[in-house]
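1. Here is a sequence with its predicted model. Questions after.
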Amino acid sequence: MTEPALTVEQQMHPAGPVVLTVTGELDHHTAPRLTEALEGVPLAPGTPLVIDLSGVAYCDSTGITVLVTAYHRAEAAGSSFGLAGLSHDLTRVFQTVGLDQVFTLHPTTDDALAALRH
């Protein structure tokens, strides 16, 4: 049996935001990879963070906890924070647990970047 894969790519967008693109399954086994990537993101006032989840096939409560922690860290640093590209199923999970009231959810990374510029 193979271990679920998760990749995290970090890009500095020309407009200033940091974009993390997450692909794979975000669960108990793979969440430390995202946590490690997030710890390396230089958060500061005026440096928004967008996490692109369009490539995430599955997210459990551990993954959600990592995202909530990232949100709190961004807030403490004075950074804007947005999630982009959530699948229909993942959006429903976030709505069910009320996280759509905490996170700003965007259909695409471009939409998130445009919203954070305003």
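-> Now that the structure is in, tell me what you want to look at.
2. CA atoms for contacts and neighbours, from now on please.
-> Will do.
3. max-length strand in this protein?
-> strand 49-59 (DSSP state E).
4. Buried residues, that one. List them.
-> For strand 49-59, a neighbour-count test (16 or more other CA atoms under 10 Å) marks 49-57, 59 as buried.
5. Pull the most distant pair out of those.
-> Greatest spatial distance among the buried residues of strand 49-59 (CA to CA): Leu49 and Ala57, at 21.1 Å.
6. and for the helix or strand just after the longest strand of the chain, what are the contacting residues?
-> Next helix or strand after strand 49-59 toward the C-terminus (DSSP states H and E): helix 61-77. The contact list for helix 61-77 (CA atoms under 8 Å, 6 or more residues apart in numbering) reads 26-28, 31, 34-35, 38, 43-45, 49, 80-81, 103.
7. And here is the other one:
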Amino acid sequence: MNALHLASERANGSVVITVTGELDLATRPELAAYTRHAIDVDGGTVIVDLSGVTFIDACGLSSLIALKRYAREHDRPLLLAGATPAVLRLLKLTNLDGTFTMVSRPGAVGTPTTGRTATGPALRSGSPGTDR
């Protein structure tokens, strides 16, 4: 089992939460508590950097959806950054790739564009205030 490691830092007025390891049933509560704390305490955008995620299952995806909803309820944008191929594949397979606002890397928050994954500064999928 690959443990989950979470770290956060402030960057450009945002909070970046770096996630390393597995997102699954066992690690869901830890990710939820850590990210909800950042949403509650820090103002501004919360960016979840998934570039270190080695495994994600339906429970991990469910936790990301719940966190997006929680952030929206607290008027905080939640973005996903650095999504690995495994994360992107799961989002696409579940038809949730249009639900999240995604950026190519944590420091790439700029003017988002709608649609596909690319290497530009920021990417946006879905419409604000919608969850599936």
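-> Thanks, I have the structure now. None of these values were measured; they are calculated from a predicted model.
8. Now Glu30 of structure 2: which helix or strand?
-> Assigned by DSSP H and E, Glu30 of structure 2 belongs to helix 28-41.
9. Tell me the helices and strands packed up against that helix.
-> helix 58-73 (3 or more CA pairs under 8 Å, 6 or more residues apart in numbering; DSSP states H and E).
10. Centroid-nearest residue for structure 2?
-> Geometric centre of structure 2, nearest residue: Leu80, 3.1 Å, by CA atoms, centre = their mean.
11. would that one count as being in a strand?
-> Yes - remark: Leu80 of structure 2 belongs to a strand, assigned using DSSP: H, G, I helix; E, B strand; the rest coil.
12. residue contacts, the counterpart of it in structure 1?
-> Aligning on TM-score structural alignment places Leu80 of structure 2 opposite Leu83 in structure 1. When contacts are counted by CA under 8 Å, 6+ apart, Leu83 of structure 1 touches 50-53, 103-106, 109, 112.
13. Please report how far Lys92 of structure 2 lies from Gly98 of structure 2.
-> 8 Å (CA to CA, to the nearest Å).
14. Compare the two and say which one has the larger neighbour count.
-> Gly98 (19 against 12; other CA atoms under 10 Å).
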